[in-house]
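K.L.:
okay, sequence plus prediction incoming.
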Amino acid sequence: MAEKKSGAFDIRVVIAALIGIYGLILTVLGLVGKQAEIDKAAGININLYGGIGMLVFAALFVLWARLRPIAVPVEE
């Protein structure tokens, strides 16, 4: 029986895209944030660190989906 890779319909790619979008938004907010917002979080730029973490997580999800694709059996 032949197999076909799921490609863009893999749920890991969709999850990575959503987390990546949120991570990008948080990273931008962390870069342009005001010092008053940073002071509220005990001097830690949580938006920047959280956004970078989400971008790394999304990249790992995409890497996982590319290295170990889901093979869907194709009936003839």
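P.N.:
Yes, it's here. Numbers count the residues shown, from 1 in each chain.
K.L.:
hey, let's count contacts and neighbours off CA atoms from now on
P.N.:
Will do.
K.L.:
quickly note the distance from the closest residue to I44 other than its chain neighbours to V56.
P.N.:
Closest residue in space to I44, ignoring its immediate chain neighbours: I38 at 5.8 Å, by CA to CA, 6 or more residues apart in numbering. According to CA to CA, to the nearest Å, I38 and V56 sit 22 Å apart.
K.L.:
same check, this time on N47
P.N.:
To V56, N47 is 14 Å away according to CA to CA.
K.L.:
quick one, which of those two is more surrounded?
P.N.:
Between N47 and V56, N47 has the larger neighbour count (other CA atoms under 10 Å), namely 21 against 16.
K.L.:
now that one: closest residue in space that isn't a chain neighbour?
P.N.:
That would be G30: by CA to CA, 6+ apart, it lies 4.6 Å from N47.
K.L.:
structure B:
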Amino acid sequence: MSTRTDASTGRHKAGAFDIRNFIGILLGLYGLILTVMGLVADKELDKTGNVNANLWAGLGLLVVSAFFLAWARLRPLVVPDHVDTEGMDQAPSH
């Protein structure tokens, strides 16, 4: 996830600093923990209506995590290298 620069347009990709990467990694981490706990921990199915809640919640989080990471990879944010600050000190004319 490196930041690449396009010299002709003066723009680059957000890369690792894209918020979708952070969301995807955190959801994936939580999903992995819940999936492992659903597989190895005491299931206590009588409390959840005979459903392994940790396992299903973990698998759901892993799917959402994969969606966020794929979205960030397939549709990267393009950021301009500089912002034109000329006239920024004036109030907007609505």
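P.N.:
That came through, no problem. These numbers were taken from a predicted model, which means no experiment stands behind them.
K.L.:
and the TM-score between them?
P.N.:
Overlay of the two chains. TM-score (TM-score structural alignment, normalised by the length of the first structure): 0.91; 74 aligned residues with a CA RMSD of 1.0 Å.
K.L.:
re earlier: which residues does the residue nearest to I44 of the first structure contact?
P.N.:
I38 of the first structure is in contact with I44, N45, I46, counting by CA atoms under 8 Å, 6 or more residues apart in numbering.
K.L.:
V51 of the second structure -> the first structure?
P.N.:
With TM-score structural alignment as the criterion, V51 of the second structure lines up with I44 in the first structure.
K.L.:
and its match, helix, strand or coil?
P.N.:
Three-state assignment for I44 of the first structure (DSSP: H, G, I helix; E, B strand; the rest coil): coil.
K.L.:
likewise for W64 of the first structure?
P.N.:
Following three-state DSSP, W64 of the first structure is assigned to helix.
K.L.:
I'd like to know how many residues surround the equivalent of it over in the second structure.
P.N.:
Aligning on TM-score structural alignment places W64 of the first structure opposite W71 in the second structure. Using other CA under 10 Å, W71 of the second structure is surrounded by 14 other residues.
K.L.:
looks like I70 of the first structure contacts I11 (just checking).
P.N.:
No: contact between I70 of the first structure and I11 fails when scored by CA atoms under 8 Å: they sit 10.0 Å apart.
K.L.:
what range in the first structure matches stretch 20-34 of the second structure?
P.N.:
By TM-score structural alignment, stretch 20-34 of the second structure lines up with residues 12-26 in the first structure.
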